Each structure stands twice: as C-alpha cells, then as structure tokens.
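> Got a predicted structure here, sequence first:
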Amino acid sequence: MINRFRNEKNKRGAIKIEKKAINILKNILKDEISAFAFTFSFLSRINFGFYKPELLKKSIKYIPLFSFVSGGIIFVSYYISKKFLPHPIPEFLTILIQYLLFNYFHFDGLLDFSDAFLSHKKNREDILKIMDDTKIGSFAVLVGVIYLLAKIELYKSLLPQNTKIIIFSFSAGRLGILASSFLFPKPAKSEGLGYIFLSAGRKTFLLPCIIIFSINFYFFPYETIFSALSSAIFGFLSLRRINGLTGDVLGAICEISEIVFLTTNFVIKSAQF
C-alpha cells in the first residue's frame, strides 16, 4: 500500500515536471518567434504586431534568416512575373515590390544621408539637423534618381541571367548594416532608430554578420568583399563627420552595399566577354 502511494506520488511529480518543462519550452518558442517577427517589424514594412524594443537584442540573431527569407520573397515575385510578363516589366515590378515591402525606409535614409553629407556643412550639429529635416533637398533628388535608374538597369542586365543574385544582393545590404554596426558601434544621437539598434551592443552583431558574410562569400566572393568594404568606408566616414552612426546612415549603408554588390557583379560579367 505504501509503495503504491509512493508510486502515485512520484507519477504526479513527474507529470508536474513534464508540464513545467513543456510550459518553459512553449515560452521560449513564443519568445523566439516574437523576436523573429520583430525583425520584420523593425527592418521592413511588414508588421506582425511585435514592435517591442525589448525584443531588439534577441531579434538581431535572426537578421540572416530575415535577409534570406525576404530576398527569397523578392526572388519568387520576380520568377513568377517573368513567366507571364515581357522584359523589362518583371524588373520594374521587382524594384517596386522590394521598395514597398523592404527598402522604403533604407532608401529614405539614403536620401537624408545624401542631403546632409553632400552639403557644405562642416559642423556635426548642422549635418544632423539636415538629416532630421523632413524636406527633400536637391542632393537627395539627384542621388535618389541616379540610384534608382542605376539599380533598374542593373536588374535588367543581371536578373535574366542569374536570378538568385537578387537574394544575395538583398542580404548584402543587411550585412552592410551589421558590419558597420559592429565596426563603429557608436550612435551619433541619443535617440532615434539608430540609437535603439546600436544599443543592442557590439558583440550582438558579430555572429549574424559572420553568417551572412560566409554564405554570400561562398556564392559571390568578390561582390561580398567589395560590398562589405563599402559599408566599412561609409561607416568610417559617418564616424568622422558626425561622431557615430544614425538610422539614416545605416539605411544609406544598406542601399549602398546592395548597389555595390550588383555593380561588382556587372563589372565581373562584363569583363568575361
């Protein structure tokens, strides 16, 4: 009788432990899914309702996954559209989808960066003031138009021959954000998205940076190297001019890293003929 009672007690204890373990695993899984969803909310216009700053540090490790999943979405959209539409309509649609869903804020950063850094202002506060200004200046218009025209031409030239490059050029942009944040982890301001992102800490950026660099380098070695170098150069320029990075600077670096990746591939392909 005593043994039976003990067995029942042990069984109930084991069930309680099992339930606790399951609940712990559920909470961990929920937190990780929330962190991954937050990556989309923070780095794109796809909002899953998980925009919580406390998830930022945990979400950074998912940037490689975000990069290749998002690049895959753009890849699929181009692949489907080129089956039904004549060239170059799929390339225009791909640019439109990419910027509506993923690159809109980064492109806005490029415009603000262009206005501020191409101005004749030397003072740090004046440069930051221009970047914070909601008005679009002449330098922003000039750089924005040239950038989009160049990217459209690169897509028209490269995508029909090697569609997968769109995945890796997209991830190269996010590698640029991670690399510059790791190399120059100092925020230029004590507020804003750049400050929030950089507050995750330098070490947080290292592993996802290595992951994207390794995958991209395997498929596109020269493109990856030059793209990463461009992010380091513009990150250093920002450090010298405004004593750190901002959200606009990181957005600009993302766009610059993408187009350097594509341009390098175009030069390599052209040299082979």
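Arrived safely. Residues are numbered from 1 along each chain as shown.
> okay, CA-based contacts and neighbour counts for the rest of this
Will do.
> Need the single longest helix in the protein, by residues.
Counting by DSSP state H, the longest helix found in the chain is helix 2-43.
> One more to weigh against that first structure:
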Amino acid sequence: MRQIREEWLRFLLALQFLTRLPIALKDDEFSPERLESSTRYYPLVGLLIGSVAALAYYLCALALPAPLPILISTAASLLLTGAFHEDGLADTFDGIGGGLTREAALNIMKDSRIGTYGTAALVTILLIKVFTLSALSLPLAIGALIAGHGLSRVSAVMVMVTSRYVRFEGKAKPVASDVGTKGLVFLAAFTALILIGLGLTGWSLPLLACALVGLIAGHVLIRLFYERKLGGYTGDALGATQQISEIGFYLGALAWL
C-alpha cells in the first residue's frame, strides 16, 4: 500500500505540473524526489489530455460541421494545459530564430513576450493540427488524439534521457534529471499499451508504422533545430518537442491514407 501511495502521489504531481487542474497536495506529500520521478507518468497525463480532447471532438462532431469540432477540441486541450507546451514551442522558435548566440537565444526564451518567429510557428502548428485531424475520419481522429498526446509526452521525456539541461534554473529544472531504469520501464510499458490499444481499435500495422515514423521524424527534426545552438534542452524545448512530435504523428497517419 505504501508503494501504491507513492506512485499515486507521483502521478498527481505529474498532473499538477502538466495541467491546470486544481490538484491540492499537502506539504508532506510533496518532495523534489517525487517531482523528479513523476516524469514517468507524463505519457499517462498525455492520454488523459488526449481523451478530453477526443471527447470534445466527438460530442461537437455530432452537431457541428468540420473543422469546428477540431477547433473546439484544440481549445479544450489548450484550456486544460494552460497552453503549457504551446508556450514552449513559441519561446523556442523565438529564441533559436532571433538569437545569434547560445546566450542570446536563452535570454530571448526567458522573455514572456512572444515575437515574430514564435507567433508564426504557433499559428502554423495549430493550423496544421486542425486541418490534419479534420482530414481523418472520426474514429481515426479520436484514436490519433489520444495516442498522439500520450506518445508525444514519451518523446519529450526521451529528450531528458538522452540530452542535458542547459539552464541553472527554469520551469523544467525541478524535473530535469535522470529518468532512471524504473522510469524507462514505465515509459516502455505506456508506449506498448498505447500501440496495442491502437491495434485493437482498428489501426493497421502500416498506418501505425507511418504515424510512428512521423512522430520520430518530428522528434529528430525539432531536436536538430534547437540542440545545435543550445547544446541541450530547456523546458521550452521540451514543449516544442511535444508539439512537433504530436503533429508528426498526425501527419504520418494522414500520409498513409
């Protein structure tokens, strides 16, 4: 029971960190160690966010024409997360696009104001998301939303596993640590469950393979974009990784159809 409680608290910390849900924890229920290890539950939180987005899409699709259901679904996910990852995407593009040096890029990324590069990237990504999901059938779009949100969080955590945090402080500093063997086991298990779930709901192997190729391509391309200049990652870069990986998953699925 003690171990179950520990895992539950880690999940709640992940939910608190990645969403705007009013999760209240007592002082003795929080610890830096628990917060660091909560990264193992990021994919599960992603599944919950994707499920909310999918439910909003399904309910709106019963009465509204495309692309309104996807627009409302996207708005629902933005409200649930407080545009946490989208903010990271915009800051990353502002920093990398506007900073001539590593230090300049990091300083720009700390600025709460959004610039031209960030605005263009954010608008483009949201438009791609809306039009890509609108082009999928209702069952495929629902599966893609749930799986895309979950797997893209796996993609973001893998950056933590394979790269280094380049700030002494920042919004990702509390969780920027070694994920550990147990954390990797959790990530592998969540990934397997998501893929099995897609297979059981009618996704063919070629469709699934194309979607995964798209996600991996998005992961690699966005890391090439920011790691060359930063020499590692920041919290904003993790948000950018999640967003581009998610979009890559949707585009890969659409490319097969």
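Happy to help now that I have it. This is a predicted model, so every value here is computed, not measured.
> and the longest helix of structure 1, how far from the chain's centre?
Mean-position distance between helix 2-43 of structure 1 and its chain equals 33 Å (C-alpha atoms, centre = their mean, to the nearest Å).
> mind listing what residue 46 of structure 2 touches?
Going by C-alpha atoms under 8 Å, 6 or more residues apart in numbering, residue 46 of structure 2 touches 146, 149, 150, 151, 152, 153.
> doesn't residue 57 of structure 1 fall inside a helix?
Yes: under DSSP: H, G, I helix; E, B strand; the rest coil, residue 57 of structure 1 falls within a helix.
> Please say which position in structure 2 it maps to.
Taking TM-score structural alignment, the alignment pairs residue 57 of structure 1 with residue 36 from structure 2.
> What segments of the stretch 101-250 of structure 2 are helices?
For the stretch 101-250 of structure 2, the helices defined by DSSP state H, counting those that start in this stretch cover 102-110, 116-135, 138-162, 180-200, 205-230, 235-256.
> of all the ones you listed, which lies closest to residue 80 of structure 2?
For the helices of the stretch 101-250 of structure 2, proximity to residue 80 of structure 2 was assessed by C-alpha to C-alpha; helix 138-162 is nearest, at 12.6 Å.
> So what does residue 244 of structure 1 match up with in structure 2?
Using TM-score structural alignment, residue 244 of structure 1 lines up with residue 232 in structure 2.
> same thing with residue 15 of structure 1?
Correspondence of residue 15 of structure 1 to structure 2, assessed by TM-score structural alignment: none assigned.
> Likewise for residue 75 of structure 1?
Counting by TM-score structural alignment, residue 75 of structure 1 corresponds to residue 54 in structure 2.
> who's in contact with that match?
By C-alpha under 8 Å, 6+ apart, the contact set of residue 54 of structure 2 is 73, 141, 142, 143, 145, 146.
> and with 10 Å instead?
Applying C-alpha atoms under 10 Å, 6 or more residues apart in numbering, we find residue 54 of structure 2 in contact with 48, 60, 69-70, 73-74, 76-77, 138-139, 141-146.
> Mean deviation, the helix or strand containing it versus structure 1?
Secondary structure from DSSP states H and E places residue 54 of structure 2 in helix 42-61. After superposition onto structure 1, helix 42-61 of structure 2 sits on average 2.2 Å from its aligned residues (mean C-alpha distance after the TM-score superposition for structure 1).
> Show the contacting residues for the residue nearest to residue 82 of structure 2 when sequence neighbours are not counted.
Distances taken as C-alpha to C-alpha, 6 or more residues apart in numbering place residue 20 nearest to residue 82 of structure 2, at 6.0 Å, with adjacent residues excluded. Contacts for residue 20 of structure 2 were tallied using C-alpha under 10 Å, 6+ apart; they are 78, 79, 80, 81, 82, 83, 84.
> helix, strand or coil for residue 20 of structure 2?
coil.
> What is the equivalent residue in structure 1 for it?
Mapped onto structure 1 by TM-score structural alignment, residue 20 of structure 2 lines up with residue 45.
> One more: residue 75 of structure 2?
By TM-score structural alignment, residue 75 of structure 2 lines up with residue 96 in structure 1.
> Count the neighbours of its match for me.
14 (other C-alpha atoms under 10 Å).
> And for the residue mapped onto residue 192 of structure 2 from structure 1, the neighbour number?
Aligned against structure 1 by TM-score structural alignment, residue 192 of structure 2 finds its counterpart in residue 214. Residue 214 of structure 1 has 14 neighbours, counted by other C-alpha under 10 Å.
> so what's the spatially closest residue to residue 107 of structure 2 that is not a sequence neighbour up against?
Spatial nearest neighbour of residue 107 of structure 2, excluding adjacent residues (C-alpha to C-alpha, 6+ apart): residue 95 at 7.5 Å. Residues counted as contacts of residue 95 of structure 2 (C-alpha under 10 Å, 6+ apart) are 89, 101-111, 115, 117-118, 226, 229-230, 236.
> Kindly report the same for residue 130 of structure 2.
Taking C-alpha under 10 Å, 6+ apart, we find residue 130 of structure 2 in contact with 66, 67, 68, 69, 70, 71, 72, 73, 74, 247.
> go again using 6 Å as the cut-off
Applying C-alpha atoms under 6 Å, 6 or more residues apart in numbering to residue 130 of structure 2 gives the contacts residue 70.
> Now check structure 1 for the residue matching it.
Counting by TM-score structural alignment, residue 130 of structure 2 lines up with residue 152 in structure 1.
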